[in-house]
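J.: show me how the following folds:
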Amino acid sequence: MTSFTFKEQSVTLPEKKIKKGDKAPDFKVLDNKLNEVTLSKYNGCIKLISVVPSLDTGVCNDQTRRFNEDANELENVEVLTISMDLPFAQKRWCGNSGIDDVITLSDHRYASFGEAYGVLMEEMRLLCRAVFVVDSNDEVVYTEYVQEATDHPDYDGALEAARSAA
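T.: Predicted coordinates:
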């Protein structure tokens, strides 16, 4: 069993982890207008799903900005950033940060994404840092669960997987 930490403190994640080749689980999250969104909204598109604990922290800020910079170079790819931040906070953060190529989604109401993808940190009800790439047929083609939530993911690996999934 892999150990996951947040600021070097052990955290408990759901047992189930998504693997390459799995069918992407459905989820229910909120967009910045409080509309419910599920995986099916992005049918036919490749999804690069960037998971962060909170947009208002350094590494999460960097991660979201990095994927935003590369998003417009990816064909038929929707870049989704999912966190437990409230939709209002996500919208404000995007506006203040000039983020317009990444779609921010909130898992705060249901924790549906966190449970389905095995990223919900039980002790603090935040999502651990992870990246998933899901192809246009909803097959998972890339997964990365970052063991220490304050570390950066492998940006290049995720971007290459998204480009290859086309």
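
J.: for the rest of this, base every contact and every neighbour count on C-alpha atoms.
T.: Noted.

J.: show residues contacting stretch 122-134.
T.: 6, 11-14, 24, 46-54, 83-84, 114, 119-121, 140-146, 148-150, 153, 158, 161-162 (CA atoms under 8 Å, 6 or more residues apart in numbering).

J.: let's see this one next to it:
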Amino acid sequence: MKRTFGGTPVTIEGEEVKVGEMAPEFKAINNDLSVYDSKEDRGKIVVYSVIPSVDTPVCNIQTRTFNEKVGELGDGVKVVTISVDLPFAQQRYCAAAGIDNIATVSDYNGHDFGRKYGFLMKENMLLARGIIIVDKDGKITYTEYVPESGDAVDFDKAFEEIKKLA
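T.: Just a heads-up that it's a prediction; the model follows:
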């Protein structure tokens, strides 16, 4: 799939993951600078909400929407928003925006998630926009790779898939 950022084509590092595959394990950085290890979320339905930066309007909408709706998804669902924003910026954003129902993690240090899931844009080292849903057994059940990073994800399709699993 061709992807763009601001209308300009970008090169994606890594391969897109596919429905039915086991979700690759990865590490990122929590807002308190501790290590986030994806394998710790096994046994839960995990939604990876992937954004370029919390400081942009579309990313703000995506993050706020998941934060608001997560309560409707059930106790066994965890939403993890991933960007390459520094943990300090994510923490500041979450405090200012009242984001307290979802986790935010940073992929800035090594880009482990971006490369393993096919989201890292080589030209600007940001993550492209999308959603990955992983079931309790660690299998990918839904993917959305948005062709233009400035466009919104399809919330209806994502929530439909989550409700099937929850």
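
J.: re the thing from before, buried members of the contacts of stretch 122-134 of structure 1 into PyMOL, please.
T.: In PyMOL, a selection of the buried entries from these looks like this (16 or more other CA atoms under 10 Å):
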select buried, resi 6+11+12+13+24+46+47+48+49+50+51+52+53+54+83+84+114+119+120+121+140+141+142+143+144+145+146+148+149+150+153+158+161+162
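
J.: filter the contacts of stretch 122-134 of structure 1 down to the ones in strands?
T.: Within these, residues falling in strands by DSSP state E are 6, 11, 46-51, 83, 120-121, 140-145.

J.: against structure 2, where does the longest helix seen in structure 1 fall?
T.: Counting residues, the longest helix in structure 1 under DSSP state H turns out to be helix 58-71. Mapped onto structure 2 using TM-score structural alignment, helix 58-71 of structure 1 spans residues 57-70.

J.: now do the helices in structure 1.
T.: So, for structure 1 - with DSSP H - the helices run 58-71, 87-97, 112-117, 155-164.

J.: which non-adjacent residue is nearest Glu69 of structure 1?
T.: Excluding its sequence neighbours, the residue lying closest to Glu69 of structure 1 (CA to CA, 6 or more residues apart in numbering) is Asp101, at 7.7 Å.

J.: pull the number of nearby residues for that neighbour.
T.: Neighbours of Asp101 of structure 1 under the rule other CA atoms under 10 Å: 18.
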